[in-house]
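Enquirer: Just to be clear, the model below is a prediction. Sequence and coordinates:
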Amino acid sequence: MNTENAVTGDFAARVADSGKTDTALRGDYSAVRADYTIDQGWDRYTDTDHAMWRTLYDRQSSLLERYAAPEFIEGLKRLDVRDAIPDFRRASDVLDKATGWTLVAVPGLIPEREFFEHLAARRFPVTNWIRKPEEMDYLVEPDVFHDFFGHVPLLAHPVFADYMQAYGVGGAKAIANSAQEQLTRLYWYMVEFGLINTKDGLRAYGAGMLSSRGETQFCIDSPSPHRVGFDLERVMRTQYRIDDYQQTYFVLDSYEQLMDATAVDFTPIYARLKTMAEVDPTTVLPTDRIFTLGTQGGSHKAA
């Protein structure tokens, strides 16, 4: 019996049962190492794959000046990856010089424990496959465009890079306290779908919206969602959906604010959260610092 493949098969089954996605995992998990990494296989990308990358890159980069945080734009420029799917080794050289991070290739979603361990060691897991042309506007799982274009540019920013490592270090404590869901919400709202207040107004820095043409515009322009000032416990209490645009976005004043909030011991926070009600994402609390009170009008399929 191939124990490694049995482990990955069990992981795939757990993902299917989790409610996070109702589809089978797409990546090839047959050759994963014990830490769920694989070789990127850059030489196996086709001309069609690289053309898809350029199309997605050009479409998203045309929105950045209006919608993206300046630190994200600067990080993307430093990486210089417009022309083809990035070679993770070359990108790792750029990141290592900037903040000590490297990239590792994975086949897609990986278990929480291994994900946390990679982040704690300043290794960011990036999916190695790219979507097909018919999936241009909607993809169930994160592909290389989401993972690289969305996440990697901010790893060149020293404070955000330190935050991502601190998040990974905190994973073991979340597992010990059966609080993975609360920690996942922090990642969802502040890494995937975070906004930051800049001198030019609210800007997006989260990977989930900046890799999605529709949500890049929605998160800033739409009157529908609430935009609420960041509060650690409020974020960790708030439920979320993966199959629609967000009904609430949380707004940072600075990346230092996020880093400082993460520096505390989460053990008493987890204990406190267990006694508190979860918050529906459509809800506004009396204690919220409101940037925008949304109309909550309509449903929008996420891209």
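Expert: Looks like it arrived, so ask away.

Enquirer: going forward, measure contacts between C-alpha atoms and count neighbours the same way
Expert: Noted.

Enquirer: which SS class is Ile242?
Expert: Of the three states, Ile242 takes coil according to DSSP: H, G, I helix; E, B strand; the rest coil.

Enquirer: what about it, how many neighbours?
Expert: Residues near Ile242, counting by other Cα atoms under 10 Å, number 13.

Enquirer: Check Phe291 too.
Expert: Phe291: 15 surrounding residues under other Cα under 10 Å.

Enquirer: Run through the neighbouring helices and strands of the helix or strand that contains it.
Expert: Using DSSP states H and E, Phe291 sits within strand 290-292. Contacts defined by 3 or more Cα pairs under 8 Å, 6 or more residues apart in numbering; DSSP states H and E place strand 290-292 against strand 226-229.

Enquirer: that older thread, any idea how far the strand holding Phe291 is from the middle of the chain?
Expert: In terms of Cα atoms, centre = their mean, to the nearest Å, the centre of strand 290-292 is found 23 Å from the chain centre.

Enquirer: who touches that strand?
Expert: Here strand 290-292 makes contact (Cα atoms under 8 Å, 6 or more residues apart in numbering) with 225-229.

Enquirer: Now compare those and name the two farthest from each other.
Expert: Pro225 and Gly229 (13.1 Å; Cα to Cα).

Enquirer: Save the contacts of strand 290-292 as TSV, and put in neighbour count and distance to Thr48 too.
Expert: Output for those, formatted as TSV (neighbours: other Cα atoms under 10 Å; distance: Cα to Cα, whole Å):
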residue	neighbour count	distance to Thr48
Pro225	24	36
His226	24	39
Arg227	24	38
Val228	23	41
Gly229	21	42
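
Enquirer: Give me the residues contacting stretch 183-192.
Expert: 171, 174, 205-209, 232, 235-240, 249-250.

Enquirer: And here is the other one:
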Amino acid sequence: MSHFNDFNNAQVAKLPKHLKQFIVAQNYEKYTPIDQAVWRYVMRQNYSYLKNVAYYPYIKGLQRAGLSIEYIPDLQTMNDNLGKIGWGAVTVDGFIPPAAFMEYQAYRVLVIAADIRQINHIEYTPAPDIIHESAGHAPIIADTDYNNYLSYFGSIGAKAMFSAKDFELYEAIRKLSILKEAVDVDESLIAKAEKELRYINENMGEPSEMALLGRLHWWTVEYGLIGTLENPKIYGAGLLSSIGESASCMQNDVEKIWYNIDTINYAYDITKPQPQLFVTETFQNLIDVLESFADTMAFRVGGAESIMKAIACKNIATAVYSSGLQVSGLFTDLGLNVADDVTFIKTTGPSALAFAEKQLDNHGKNYHKDGFSSPVGKLKNSTKSLENYSDEEIRASGSDSGNSTKLTFESGIVVNGEVINILRKDEKAILITFKNCTVTESNGNILFKPEWGVYDMAVGDKIVSVFNGAADKDAFEEITLISLEQTQHIAYDDKTLNLHQLYKTVREIREGGENLDQLTEIFNQLKSNYRQDWLCALEILELVYHKKIYHQLEKEVQIYLELKAGREPDHHKLISDGLHVIKNPVSQLIAND
């Protein structure tokens, strides 16, 4: 991938191919002057309010992440700054699959949606956008305890088993968020997508590991509070980037509950304000809760229950034998004895064998294209695990003649053939290859015949771990390098382009400190041609209010905005909040932070 830009950031450079495929170029020039004004408005609001309720010094955090209140961040600046604290950032297109999102976190890379919300969704958008990701997640990244939690969460989440339903849910959420941010979309399409999402949501059945972890993520990383129940502070990015909910969540009608392992019993609804929030005393407590949940997960528990989860997920998973051999594929069957121990496992379709996350030579999914099945367990009447047998002991097992070997398992499965290879890793036998081999079950059922070719038998007493995805993802996954041409460039009409120009001129006047006399003409244009716009007028008021010499214009704009706020319920809060920040300016606060 020659065009891959790692921004000279060590964490981004380390990303494996299967994660790089989601990265898109930021295309900074596509942000319009209105987009920049939306960023500035939200950030000024955030700061004005959050300085009292955010857990960490918001502005210092922003600066450490390479963000400013004035401009949408560019990825190079963010990476230069995040690199100093061992993190990186990349831009992607909207929602990416949950397992990939988790894995990015494990690699200490922030995933940022490249788009920015439209002005009519300025308070809250269900689609991930650059405000949420960078203004919400990035400022707290400099806190070591917190960023350790985030990357640890990623490494656990990347192993979580999900259900086939989880994937349907992800697809439905992605579809709806794209429709909601699209321009001029038919309302009935949105209603239909919302209905589909509701249906899937209401019929999820028993929550998977990924769904339960999703809850822990939601109630901490997105909506978490820290401190005491009486006086908590916000650290969750969903709250920090929603100017609406960061204020309402502190009211008494939103219940505050201590964060512990029971929090996994609380489902969440992404479309509504939260009825309750969870408070942790320390970030260390987040790691402790995660640790106790991880102890229940298939990747630590192994055994029959974990293989069942793999069969239910209908997606690629990996089972690990006690010898360390890793089998990746679509699990479709398992054998059990009376004590519910696994006696064999079976995958269907392309499968691969690996050790320590590295695919074994000549055991990729082209070689095992029709699946893989193998016994699990000890040999009959043997105290020693087969993985600890020497090559001689293996070859001599149960054989009457010199060249044939007969392995009889406690489960009654018998493997009989000529050993042609014994593969060892870390001094354990992990894979025995036979020719002229027959495999039978205790009831005489034949599992493998000599004419099918060579037989690769996995070695191990137990399945010690089962996790989501392939062991060696880069070797296993089809890397579909997504083209860089995906971001749609909106074609703006002349009227809109002229509005962009007005915003741009206001910014230039603000930053240059001169030509303030042009503001009257700009305001007249807004009044006659752009009655729906409120933000540009607010920026004009901000300038004249602080200059204290354009009394007539100041009064006119103030009245115009107050009437607008009274007449347009959608804009009432936005305009009032904007007026509040003008009267209680952010700039002096920043200087004193």
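Expert: Right, received. Where do you want to start? Keep in mind the model is a prediction, meaning the values are calculated, not measured.

Enquirer: Return the subset of the contacts of stretch 183-192 of structure 1 lying in helices.
Expert: Among the contacts of stretch 183-192 of structure 1, the members found in helices (DSSP state H) are 171, 174, 207-209, 232, 235-237.

Enquirer: closest to Arg78 of structure 1 among the residues you listed?
Expert: When these are compared for distance to Arg78 of structure 1 (Cα to Cα), Ala207 wins out at 17.1 Å.

Enquirer: Name the helix or strand for the equivalent of Thr184 of structure 1 over in structure 2, please.
Expert: Using TM-score structural alignment, the partner of Thr184 of structure 1 in structure 2 is Gly214. Element membership of Gly214 of structure 2, judged by DSSP H and E, is helix 209-217.

Enquirer: could you point out which element follows that helix?
Expert: Past helix 209-217 of structure 2, the next helix or strand by DSSP H and E is strand 225-227.

Enquirer: which other helices and strands contact that following strand?
Expert: Applying 3+ Cα pairs under 8 Å, 6+ apart, we find strand 225-227 of structure 2 packed against strand 232-234, strand 276-280.

Enquirer: out of these, deepest packed?
Expert: Of all those, strand 232-234 carries the top mean neighbour count, a mean of 22, counting by mean count of other Cα atoms under 10 Å.

Enquirer: Following superposition onto structure 1, what is the mean distance for that strand?
Expert: Mean deviation of strand 232-234 of structure 2 relative to structure 1 after superposition (mean Cα distance after the TM-score superposition for structure 1): 0.9 Å.

Enquirer: Which residue range of structure 1 does that strand align onto?
Expert: Going by TM-score structural alignment: strand 232-234 of structure 2 matches residues 202-204.

Enquirer: Output the longest helix belonging to structure 2.
Expert: Assignment by DSSP H; longest helix in structure 2 turns out to be helix 33-53.

Enquirer: residue range for it in structure 1?
Expert: Using TM-score structural alignment, helix 33-53 of structure 2 corresponds to residues 47-67 of structure 1.

Enquirer: just stretch 94-104 of structure 2 next, same as before
Expert: Taking TM-score structural alignment, stretch 94-104 of structure 2 hits residues 108-118 over in structure 1.

Enquirer: Can you mark which positions in the matching stretch are buried?
Expert: Neighbour counts over stretch 108-118 of structure 1 (16 or more other Cα atoms under 10 Å) mark 108-110, 114-118 as buried.

Enquirer: which residues sit in contact with the closest residue in space to Ser306 of structure 2 that isn't next to it in sequence?
Expert: Nearest residue to Ser306 of structure 2 in three dimensions, chain neighbours excluded: Ala298, at 4.8 Å (Cα to Cα, 6 or more residues apart in numbering). Counting by Cα under 8 Å, 6+ apart, Ala298 of structure 2 makes contact with 160-161, 305-306, 309, 465-467.

Enquirer: buried subset of the residues you listed?
Expert: Buried subset of those (neighbour count, 16+ other Cα under 10 Å): 160-161, 306, 309, 465-467.

Enquirer: which one among the ones in helices among the contacts of stretch 183-192 of structure 1 gets closest to Ala98 of structure 1?
Expert: Within these, distances to Ala98 of structure 1 taken as Cα to Cα reach their minimum at Ala207, with 19.6 Å.

Enquirer: hang on, the closest one packs against Glu215?
Expert: No - with contacts counted by Cα atoms under 8 Å, Ala207 of structure 1 stays clear of Glu215, the gap being 10.5 Å.

Enquirer: With Ser242 of structure 2 as the reference, measure out to Ile122 of structure 2.
Expert: 9 Å (Cα to Cα, to the nearest Å).

Enquirer: So for those two, which residue has more residues nearby?
Expert: Counted by other Cα under 10 Å, Ile122 of structure 2 and Ser242 do not tie: Ser242 has more neighbours, with 21 against 18.

Enquirer: Could you tell me whether that one really is in a helix?
Expert: No - using three-state DSSP, the secondary structure at Ser242 of structure 2 is coil, not a helix.

Enquirer: list the contacts for it?
Expert: Going by Cα under 8 Å, 6+ apart, Ser242 of structure 2 touches 123-124, 132.
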